[in-house]
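**Student:** Got a sequence here, can you build the structure:
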Amino acid sequence: MGDAQVKTEQMEIVDYVKNHFIEWMEEKHVFPFPQNAAQNKSSYDPLLMERMVRVEEGIKHQNENLEKMMIQSDKRFAEVNENMNRRFEEVNENMNRRFAEVNETMDRRFTEVNENMNGRFEFMDKRFNRLYLFLTGAFFAVLTGIVTLLIQSV
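**Tutor:** Predicted coordinates for the structure are as follows:
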């Protein structure tokens, strides 16, 4: 029921505006462009027509400029994209080269450290072998001495 009343009120407003619209435009000295200039020569204003043509030409010129600007912007974006891709490739190649250098340096250093550690372990093995021989000899000397003392005391 409320919807029907709103639609009725809206239609009344639309009818009122339709009936008074032309009067309001004439009061404000706003004249609509005639549908057919030949039918209504009295409302045809050559200054208005000339102004409209100039406005249309201006708009056409602006559209052409906008199209040129869009084409230039597209070209510039393509250039920037190519430059960025090239720079990223250069940076990527530079980083790969530097990582390869660091990797080679680290491999060389680890190899040197490994060889140095192997030399130290070999030296320690020789030292422990000499110590083992010395202690074994000392043990047998002491053992021989003890056995000799035991035998003599018996």
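
**Student:** Only C-alpha atoms from now on, for both contacts and neighbour counts.
**Tutor:** OK.

**Student:** For residue 91, see how far away residue 46 is.
**Tutor:** In this view, residue 46 and residue 91 are 66 Å apart by C-alpha to C-alpha, to the nearest Å.

**Student:** what's the answer for residue 66, then?
**Tutor:** Following C-alpha to C-alpha, the distance that separates residue 66 from residue 91 is 36 Å.

**Student:** the more surrounded of residue 46 and residue 91?
**Tutor:** Higher neighbour count among residue 46 and residue 91: residue 91, with 12 against 9, using other C-alpha atoms under 10 Å.

**Student:** contacting residues around the more buried one?
**Tutor:** Going by C-alpha atoms under 8 Å, 6 or more residues apart in numbering, residue 91 touches no other residue.

**Student:** To compare with the earlier structure, here is another sequence to fold:
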Amino acid sequence: MALAEEDIAYIKTHIGEWLTEQSLGKPAAVYEIELRERMVRVEEELKHQRELMRQGFEQVDRRFEQVDKRFEQVDKRFEQMDKRFDEMLKRHDQQFFWLLGFIATGVGLIIAALRFL
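**Tutor:** Okay, the predicted model is just below:
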């Protein structure tokens, strides 16, 4: 069963109205304006999100720089502690050599005293 020419003409003349009714009763121009406004709002929100992300990345970069500086400070402290331990070991080595010298001198004096007696 085919449509008559007058049925096709009727459909063509009223299709715009029917589509407008289906899109919540708003004319096509109003619907298009709303779509454009929505697109503008979405674009503005995306721009805002990009800005927030950029600020977040900058904060992360600053935090990494602070952490690096903190590691450098800790490194300097370890170097200072290493120097202190090296100095302490040198002093202990000197004290050990002095002690060995006193012990050797004492043993030598005791042996000399025992020979004279």
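
**Student:** Drop the TM-score for these two in here.
**Tutor:** Comparison of the two superposed chains (TM-score structural alignment, normalised by the length of the second structure) gives a TM-score of 0.73, and 108 aligned residues with a C-alpha RMSD of 3.0 Å.

**Student:** Now do the same for residue 101 of the second structure: its match in the first structure.
**Tutor:** Using TM-score structural alignment, the partner of residue 101 of the second structure in the first structure is residue 129.

**Student:** Over to residue 54 of the second structure?
**Tutor:** Aligned partner of residue 54 of the second structure by TM-score structural alignment: residue 82.

**Student:** Give me the number of neighbouring residues for that match.
**Tutor:** 12.

**Student:** secondary structure class for it?
**Tutor:** The local conformation at residue 82 of the first structure, judged by DSSP: H, G, I helix; E, B strand; the rest coil, is helix.

**Student:** hmm, back to that, quick one: the helix or strand harbouring the match of residue 101 of the second structure to chain centroid distance?
**Tutor:** Using DSSP states H and E, residue 129 of the first structure maps to helix 46-153. In terms of C-alpha atoms, centre = their mean, to the nearest Å, the centre of helix 46-153 of the first structure is found 22 Å from the chain centre.

**Student:** And residue 95 of the first structure, how close does it get to residue 103 of the first structure?
**Tutor:** 12 Å.

**Student:** Please read the previous query as pertaining to residue 152 of the first structure.
**Tutor:** Counting by C-alpha to C-alpha - residue 152 of the first structure and residue 103 of the first structure are separated by 72 Å.

**Student:** One more: residue 150 of the first structure?
**Tutor:** In terms of C-alpha to C-alpha, residue 150 of the first structure sits 68 Å off from residue 103 of the first structure.

**Student:** quick revisit: in terms of packing, which of residue 152 and residue 103 of the first structure has more residues around it?
**Tutor:** The neighbour count for residue 152 of the first structure versus residue 103, taken as other C-alpha under 10 Å, is higher for residue 103 (12 against 8).

**Student:** mind listing what that one touches?
**Tutor:** Contacts of residue 103 of the first structure (C-alpha under 8 Å, 6+ apart): none.

**Student:** which residue in the second structure lines up with it?
**Tutor:** In the second structure, residue 103 of the first structure lands on residue 75 (TM-score structural alignment).
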